[in-house]
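Peer 1: the amino acid sequence is not available; the structure is as follows:
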């Protein structure tokens, strides 16, 4: 048994999740009355609910506290590009979700919701969640309150000594490790979730996941091949596609398979050196981008949140959709660097529509079912954009200064 477990852990998470999906389908079709299998899905979901609030608090607080003042780099331009791209990703995802609405097959609680009456009620809900007690926010998974406290504490702790920041970073790393342990159990959890979905709603319910995946991947490809090139062109006034394709090839492909922006940092740093970029800039922008430049995560959060909204029958007006675009961009900056990290932030976005945590976590479970491809495309977009915008900022600065520059690809 020990040998089997060791060999099983050596198999990639993607392959293990595929095994879990297949096992769930086979068990649901062969022994549909074995309801005890669903406990694996319930335990997996409960584990995610337990760790997600603490993860968001520590990750965002640590990232903001480590930002250094007075360092002369292209960081302002890079941060602006990061923010613009992430916001546009959320907006594109919202528009696509309205054009191609997707509803999900959730298990319980859908008919018990009281949707907000309009944008005023949504704003009121958001404001009260912002000023929530931090302990209460953590206990009740109020992600908006958690994010607010994380930002405020991170800003204050920028003046703290290095040992305090290191301790905060260590706690953040520790919780991230716990998340990795939980996600390593994803194959069993997903087996239970797939079994529960098929026995409750039939095999045809899996087709919904295919439609959802098409919307997600379509939005990410649109960002990578249309929106990002447009942003680059506006800044450097040259054909952006050689640089875009170079970044996708050199950074995106490795990120697709590692499924971790953090793991792809050394790859991006090496490429920046190869491009001859300023080390004082990319040594900061690449690690920071792995934390806050999350266009793919914004797409995931927006699409899956609106899938939940469509499922429970909530009508969304333009103002509320715009709030979701902004919130998904802000929430994406708190996405964990581990595989599936953005999925843990879906409850945050769902909360502005009055969707309870129990329903939101079921949507997170759906995200893990399609996460084999979703997270790979998401990470490829996120990590390649870190490299792309770091290079764009430097080339843009040279253009504005009237200096000649050559893109060394």
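Peer 2: Received it, and whenever you're ready, just let me know what you need. As the structure is a prediction and not an experimental result, all values here were calculated from the model.

Peer 1: drop to CA atoms for contacts and neighbour counts, all remaining ones
Peer 2: Noted.

Peer 1: list the buried residues for the longest helix seen in the chain?
Peer 2: Ordering each helix of the chain by length in residues (DSSP state H) puts helix 371-400 first. Buried residues in helix 371-400, counted by 16 or more other Cα atoms under 10 Å: 371-396.

Peer 1: what does stretch 151-170 give?
Peer 2: The neighbour-count check on stretch 151-170 (16+ other Cα under 10 Å) flags 151, 153, 154, 155, 157, 158, 165, 168, 169 as buried.

Peer 1: for residue 220, state which of those is nearest.
Peer 2: Within the buried residues of stretch 151-170, proximity to residue 220 (Cα to Cα) peaks at residue 151, which comes in at 27.2 Å.

Peer 1: quick one: that closest one from residue 408, how far?
Peer 2: Separation of residue 151 from residue 408 (Cα to Cα, to the nearest Å): 38 Å.

Peer 1: over to residue 315?
Peer 2: To residue 408, residue 315 is 49 Å away according to Cα to Cα.

Peer 1: pasting the second one now:
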């Protein structure tokens, strides 16, 4: 028992690493040293977890789809999940627009945007092409390119087909279940390095940007974090309490580790394995968790939706561009579509955001304004993304009657 008391939990280690990383970053910046010395150690952590993501997504989605009791349940869970994600993302992008118009973050702001920021301009392919691009021409190519939307499509298709085989398909289903278990074991090993990765990522961010970059754009940062908090309060908490009927304190207690990983890595993909484990500890069945979390990791980007709308209004105000009602409605639609296509890796949204800017006629130079603080905002953005995925999983499980009364009683007593 003494040894158990002395053993520090992983969330505690990552929390300490986060604080030490901030201190180290400030020291590095004050001394004028090159913060890039931390970058390889942080990149190693992200690469290790991204190494896990594709095999985990494939195995978990196939096992989740094929492991449902019947096709009727599978269709029910799928429709609930997609419906929840669509409503949640729409609310998120609308909140971003609403508060951006109230607080006017770009009004009166004068910044030097002469420094060129290299950003790959994203073409707007249109809705039909976006939908067609979900279907992979070459499934192996989709895996090699890391195209999660295509990987999810073929994995679900394969899982649906496997579920129709009944007993005949059970041996293959078992292979995918074992593969998922192996990938989770690998995740445990990788997470031993997590505190070092968190320290390096935060030290690099603070050492590179510091307060000099944060202070001129503090208003945007504060508004982003405030909207993220409001979204959690008015969407996630009521859903957990009244629909999932799951104790909120217990939920956040189990979510400590995924939240720390998300906040420090700024990668939804990196957080996927620990997020899946967290919801299963809460009582979500493996099949439901294996279906909702990987799917949400790609198409449920509430944090990204908030930021896209906030950034669009901010840049429009800085450049004196007037956004009418039709343009703001376009931002809502584009925000939903663009957030669906956002791959869960750091800074990818700087590419995606050009699609929104192009659609509503905003100058691409505006990306230079937000690039410097993207990492700081990405911390809130990614945290909201993975919190939304976990809330969806718990909610779907609650509506499917997966929580036993004894489990809920234990969760309530633990959170008290």
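Peer 2: Sure, I can see it. All figures in this text were calculated on a predicted structure; none of them were measured in a lab.

Peer 1: quick one on the thing from earlier: more neighbours: which of residue 315 and residue 408 of structure 1?
Peer 2: Taking other Cα atoms under 10 Å, residue 315 of structure 1 and residue 408 do not tie; residue 315 has more neighbours (13 against 9).

Peer 1: and the nearest residue to that one once chain neighbours are set aside, what does it touch?
Peer 2: Leaving aside its sequence neighbours, residue 315 of structure 1 sits nearest to residue 309 (Cα to Cα, 6 or more residues apart in numbering; 7.8 Å). Residues in contact with residue 309 of structure 1 (Cα atoms under 8 Å, 6 or more residues apart in numbering) are 315, 350, 353, 355.

Peer 1: residue 352 of structure 1 now?
Peer 2: 122, 125, 126.

Peer 1: run a quick neighbour tally on the residue nearest to residue 281 of structure 1 when sequence neighbours are not counted.
Peer 2: Ranked by Cα to Cα, 6+ apart and with sequence neighbours excluded, the top spatial neighbour of residue 281 of structure 1 is residue 73, at 5.3 Å. Per other Cα under 10 Å, the neighbour tally for residue 73 of structure 1 reads 17.

Peer 1: assign residue 73 of structure 1 to helix, strand or coil.
Peer 2: For residue 73 of structure 1, the assignment made with DSSP: H, G, I helix; E, B strand; the rest coil gives coil.

Peer 1: do the same with residue 134 of structure 2
Peer 2: Classification of residue 134 of structure 2 using three-state DSSP returns coil.

Peer 1: so where does the closest residue to it other than its chain neighbours fall, helix or strand?
Peer 2: Closest residue in space to residue 134 of structure 2, ignoring its immediate chain neighbours: residue 150 at 5.0 Å, by Cα to Cα, 6+ apart. Using DSSP states H and E, residue 150 of structure 2 sits in helix 148-163.

Peer 1: packing partners of that helix?
Peer 2: For helix 148-163 of structure 2, the packing partners by 3 or more Cα pairs under 8 Å, 6 or more residues apart in numbering; DSSP states H and E come out as helix 39-66, helix 139-145, helix 286-299.

Peer 1: tell me the most buried of those helices?
Peer 2: Compared across those, helix 286-299 shows the largest average neighbour count, a mean of 26 (mean count of other Cα atoms under 10 Å).

Peer 1: what sits up against it?
Peer 2: 57, 60-61, 63-65, 67-68, 77, 81, 85, 148-149, 152, 268-269, 272, 275-276, 279-280, 339-344, 385-386, 388-390, 392-393, 396-397.

Peer 1: and what of stretch 129-148 of structure 2?
Peer 2: For stretch 129-148 of structure 2, contacts defined as Cα under 8 Å, 6+ apart pick out 54, 149, 150, 151, 153, 154, 298, 343.
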